[in-house]
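Peer 1: My questions concern the predicted model and sequence given below.
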Amino acid sequence: MLPGFGLTMGFTLLYLSLLVLIPLSMLFWKTSSMPISKIWSTVTDDRVLQAFKLTFGASFCAALFNVFFGGLVAWVLARYRFPGKRLIDGLVDLPFALPTAVAGICLVTVYSQNGWIGRIVEPHGLKIAFTPIGITVALIFIGLPFVVRTVQPVLEDMEAELEEAAASLGATRLQTFLRVLAPPLAPVMLTGFTLAFARALGEYGSVVFIAGNRPYKTEILPLLIITKLEEYNYAGATAIALVMLISSFALLLAINVLQAWSRKRQGTV
């Protein structure tokens, strides 16, 4: 065992306890003071269920979209040289640095009825702002960097000669992708999906501007929790937050198990 393990492990556990474990345990403790019947009635309310459906559905769609197009962006940045590459590479990180409220205002400016894109598509029956579509667009915006920055280093480390060797042996482009590129990329793409999905679940600032925040229509879970707090309904807010936490943790755990299985399977092939 390397020297200093005990000290560093102690600092790690202390850090995680103060910033993660203790705050989360307080959420469980606060909710445990409520009767089970009240918790159930709170989280099964029609308004809450609709918010759950919208939040998880839009987050899943946005993460899935980012896996495909984020993978393409990572491929272009890793495999090609072209003028303006450094600029595009820097723009990918813009959602990281941009305040979420600023991002929301920018999205509304572009996709609202009088926006640059909204005024073009709305006359054709496609309304983006203040609809679930607008929420998904906002979540795509904030989740794209997670996929690109996860996939790009792996693509850069993969030797292009492997693809050339496969092509020289008569493999088609589809066969090269499925047999040469897909196996090492599958776990990292799943990781990118997980990060984008988890980030989208808790997003508030950029979504609240473009959502319209209509109950049963465009109200997301983080906004519903804020609404409960503003109504001094702390028990209702913590109940919703707890169910959201458990659901997110279960989903992330399942994805991590799938990643471990995928890596193990690749190691035995």
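Peer 2: That came in fine, so what should we check first?

Peer 1: all contacts plus neighbour counts: C-alpha atoms, from now on.
Peer 2: Will do.

Peer 1: Contacts for stretch 259-269, please.
Peer 2: Here stretch 259-269 makes contact (Cα atoms under 8 Å, 6 or more residues apart in numbering) with 183, 187, 190, 191.

Peer 1: What ranges does the stretch 51-200 of the chain have for its helices?
Peer 2: For the stretch 51-200 of the chain, applying DSSP state H, counting those that start in this stretch gives helices covering 85-92, 94-97, 100-111, 118-121, 132-157, 160-168, 173-176, 182-201.

Peer 1: Which of those has the highest mean neighbour count?
Peer 2: Of all these, helix 132-157 has the most neighbours on average by mean count of other Cα atoms under 10 Å, namely a mean of 23.

Peer 1: what inclination does it have with respect to helix 182-201?
Peer 2: Put simply, helix 132-157 runs at 140 degrees to helix 182-201, going by axes from the mean of the first three to the mean of the last three Cα atoms, to 10 degrees.

Peer 1: Quick one: neighbours of residue 203, just the number.
Peer 2: Residue 203 is flanked by 21 other residues according to other Cα atoms under 10 Å.

Peer 1: Just list the residues touching it, thanks.
Peer 2: Per Cα under 8 Å, 6+ apart, neighbours of residue 203: 139, 222.

Peer 1: now swap in residue 150 and tell me
Peer 2: 188, 189, 191, 192.

Peer 1: Do I have it right that the last one meets residue 145?
Peer 2: Read that as residue 192. No. In this structure, residue 192 is not within contact of residue 145 by Cα atoms under 8 Å, at 9.0 Å.

Peer 1: For residue 3, which three-state class applies?
Peer 2: With DSSP: H, G, I helix; E, B strand; the rest coil as the basis, the three-state label of residue 3 is coil.

Peer 1: Not counting sequence-adjacent ones, nearest residue to residue 248?
Peer 2: residue 198 (7.3 Å; Cα to Cα, 6 or more residues apart in numbering).

Peer 1: ok, residue 167 to residue 81 distance?
Peer 2: Distance, residue 167 to residue 81, by Cα to Cα, to the nearest Å: 22 Å.

Peer 1: Then residue 170?
Peer 2: 27 Å.

Peer 1: Next: residue 96.
Peer 2: For residue 96, the distance to residue 81 - Cα to Cα - is 24 Å.

Peer 1: now do residue 88
Peer 2: 12 Å.

Peer 1: before we move on, the earlier item: in a markdown table, list the helices of the stretch 51-200 of the chain along with distance to residue 23.
Peer 2: Formatted as a markdown table, those follow (distance: least, Cα to Cα, whole Å):
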| stretch | distance to residue 23 |
| --- | --- |
| helix 85-92 | 32 |
| helix 94-97 | 25 |
| helix 100-111 | 24 |
| helix 118-121 | 42 |
| helix 132-157 | 25 |
| helix 160-168 | 47 |
| helix 173-176 | 48 |
| helix 182-201 | 18 |
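
Peer 1: put this beside the first:
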Amino acid sequence: MSDAATAPRGPAWPGGVRFRRPSALPGFGLTFGFAALYLSLIVLIPLAALVLRASGLGLDGIWRIATMPRVLAALQVSFGLSFAAAAVNAVFGLVVAWVLTRYRFPGRRLLDAMVDLPFALPTAVAGIALAAIYAPNGWIGSLLAPFGIKVAFTPLGIFVALVFIGLPFVVRTVQPLLADLDREIEEASATLGATRRQTVLRVVLPSLLPAVLTGFALAFGRAVGEYGSVIFIAGNMPFRSEIVPLLIVIQLEEFNYAGATAIAAIMLAIAFVSLLAINLLQAWSRRRFGHV
């Protein structure tokens, strides 16, 4: 008899749906109930309250706010630059994780510790530091100014800030999987006649793709909601470098609570759809490349 047939099952729910217990150890009901309660109190109920507050405007009111030129411009800046920054972090975060995992060199542990600095550094401090460095009279900004490249107080500055705060998510997600990756697979690929490029593209990268997508999703989610490190380097010009979190704060300062909740609900919906699409892609990659 198969393991699936003998696996313990939980009580039946309406419609014949059953919970499959993950193991024979006790405590499934207690831990599941605690997880559901904790998730509801911390995440689901506050988000439901936000949607309920925004629904008071009606679909017409929400659509009117969503199609306002200033809101559309802010959404484009926030989500467009967040996606671009997460994509860059997915590539270079993989490279950084590879270097830290596969090579031994002086200062490797120090460099490994520095990766976590964006986690611990207050976002306001990060924004001030980036603005000072990339300003026209800053260390890096003064080198770029002769070429007509301006970073601080432009959308490019937002992109730099989002790359800065999102890199650790990719590195720390990929690094453990890369450390556990069996090198015998690479050696077997080489003995079968594959070149180094073929081994990387057809053996190593497919195995790392689910972790890279997870890091991409985390970096994207963090970038969409980032506020502190962005406002100091963005310039905050409407229709050019204004992000959605700042627009929400402006609405609150003007006591337009209905408009603020509507914009927040719109941002929540777009972020949820985007992350759901990324998670579906991640699930597909695990089914497709999970046993490479």
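Peer 2: All right, it came through fine. Bear in mind the structure is a predicted one, so any value in this text is a computation, not a measurement.

Peer 1: TM-score of the superposition?
Peer 2: Superposed pair, TM-score by TM-score structural alignment, normalised by the length of the first structure: 0.97. Supporting alignment: 269 aligned residues with a Cα RMSD of 1.2 Å.

Peer 1: Counterpart of the residue nearest to residue 248 of the first structure over in the second structure?
Peer 2: Matched to the second structure by TM-score structural alignment, residue 198 of the first structure sits across from residue 221.

Peer 1: Its match reaches residue 271, doesn't it?
Peer 2: Yes. When contacts are counted by Cα under 8 Å, residue 221 of the second structure is listed as touching residue 271 (7.4 Å).

Peer 1: The counterpart of residue 59 of the first structure in the second structure and residue 225 of the second structure: what is the separation?
Peer 2: Counting by TM-score structural alignment, residue 59 of the first structure corresponds to residue 82 in the second structure. Distance, residue 82 of the second structure to residue 225 of the second structure, by Cα to Cα: 9 Å.

Peer 1: So for those two, which residue has more residues nearby?
Peer 2: Taking other Cα under 10 Å, residue 82 of the second structure and residue 225 do not tie; residue 82 has more neighbours (26 against 18).

Peer 1: For the nearest residue to the more buried one once chain neighbours are set aside, give its distance to residue 174 of the second structure.
Peer 2: In space, and not counting its chain neighbours, residue 82 of the second structure is closest to residue 223: 5.2 Å by Cα to Cα, 6+ apart. In this view, residue 223 of the second structure and residue 174 of the second structure are 18 Å apart by Cα to Cα.

Peer 1: gap between stretch 120-132 of the first structure and the chain center?
Peer 2: Centroid separation for stretch 120-132 of the first structure versus its chain: 24 Å, with Cα atoms, centre = their mean, to the nearest Å.

Peer 1: for it, how far is the first residue from the last?
Peer 2: 19 Å.

Peer 1: how far away is the counterpart of residue 161 of the second structure in the first structure from residue 148 of the first structure?
Peer 2: Aligning on TM-score structural alignment places residue 161 of the second structure opposite residue 138 in the first structure. Distance of residue 138 of the first structure to residue 148 of the first structure, computed by Cα to Cα: 17 Å.

Peer 1: cool, residue 80 of the first structure as well?
Peer 2: Counting by Cα to Cα, the gap from residue 80 of the first structure to residue 148 of the first structure is 15 Å.

Peer 1: Could you do residue 102 of the first structure as well?
Peer 2: Residue 102 of the first structure is 22 Å from residue 148 of the first structure, by Cα to Cα.

Peer 1: hang on, the earlier thing: out of the contacts of stretch 259-269 of the first structure, flag the one nearest to residue 226 of the first structure.
Peer 2: residue 191 (29.4 Å; Cα to Cα).

Peer 1: Now for that closest one: which residues touch it?
Peer 2: 147, 150, 259.

Peer 1: Now do the helix or strand hosting residue 6 of the first structure: distance to the chain's middle.
Peer 2: Secondary structure from DSSP states H and E places residue 6 of the first structure in helix 5-16. Mean-position distance between helix 5-16 of the first structure and its chain equals 29 Å (Cα atoms, centre = their mean).

Peer 1: what stretch of the second structure lies opposite it in the alignment?
Peer 2: Residue span in the second structure matched to helix 5-16 of the first structure, by TM-score structural alignment: 28-39.

Peer 1: mean per-residue distance, that stretch to the first structure?
Peer 2: Compared with the first structure after fitting, stretch 28-39 of the second structure deviates on average by 1.1 Å (mean Cα distance after the TM-score superposition for the first structure).

Peer 1: buried ones in that stretch?
Peer 2: By 16 or more other Cα atoms under 10 Å, the buried positions in stretch 28-39 of the second structure come out as residue 28.

Peer 1: Likewise for stretch 223-238 of the second structure?
Peer 2: Across stretch 223-238 of the second structure, burial judged by 16+ other Cα under 10 Å covers 223-236.

Peer 1: In helices, which of the residues you listed fall?
Peer 2: 223, 224, 228, 229, 230, 231, 232, 233, 234 (DSSP state H).

Peer 1: Out of these, flag the one nearest to residue 74 of the second structure.
Peer 2: Checking those one by one against residue 74 of the second structure (Cα to Cα), the nearest turns out to be residue 224, at 11.2 Å.

Peer 1: Let me see the contact set for that closest one.
Peer 2: 78, 79, 82, 271.

Peer 1: Show me those residues that map onto strands.
Peer 2: Using DSSP state E, no member of the contacts of residue 224 of the second structure falls within strands.

Peer 1: In CSV: those residues, plus distance to residue 181 of the second structure.
Peer 2: What follows is the contacts of residue 224 of the second structure, written out as CSV (distance: Cα to Cα, whole Å):
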residue, distance to residue 181 of the second structure
78, 35
79, 33
82, 30
271, 32
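
Peer 1: from those residues, which single one is nearest residue 182 of the second structure?
Peer 2: residue 82 (33.3 Å).

Peer 1: What separation do you get for that closest one and residue 10 of the second structure?
Peer 2: Taken as Cα to Cα, the span from residue 82 of the second structure to residue 10 of the second structure is 42 Å.

Peer 1: swap in residue 86 of the second structure?
Peer 2: 40 Å.

Peer 1: who's more crowded, these two?
Peer 2: Taking neighbours as other Cα under 10 Å, residue 86 of the second structure and residue 10 compare with residue 86 leading, 31 against 13.
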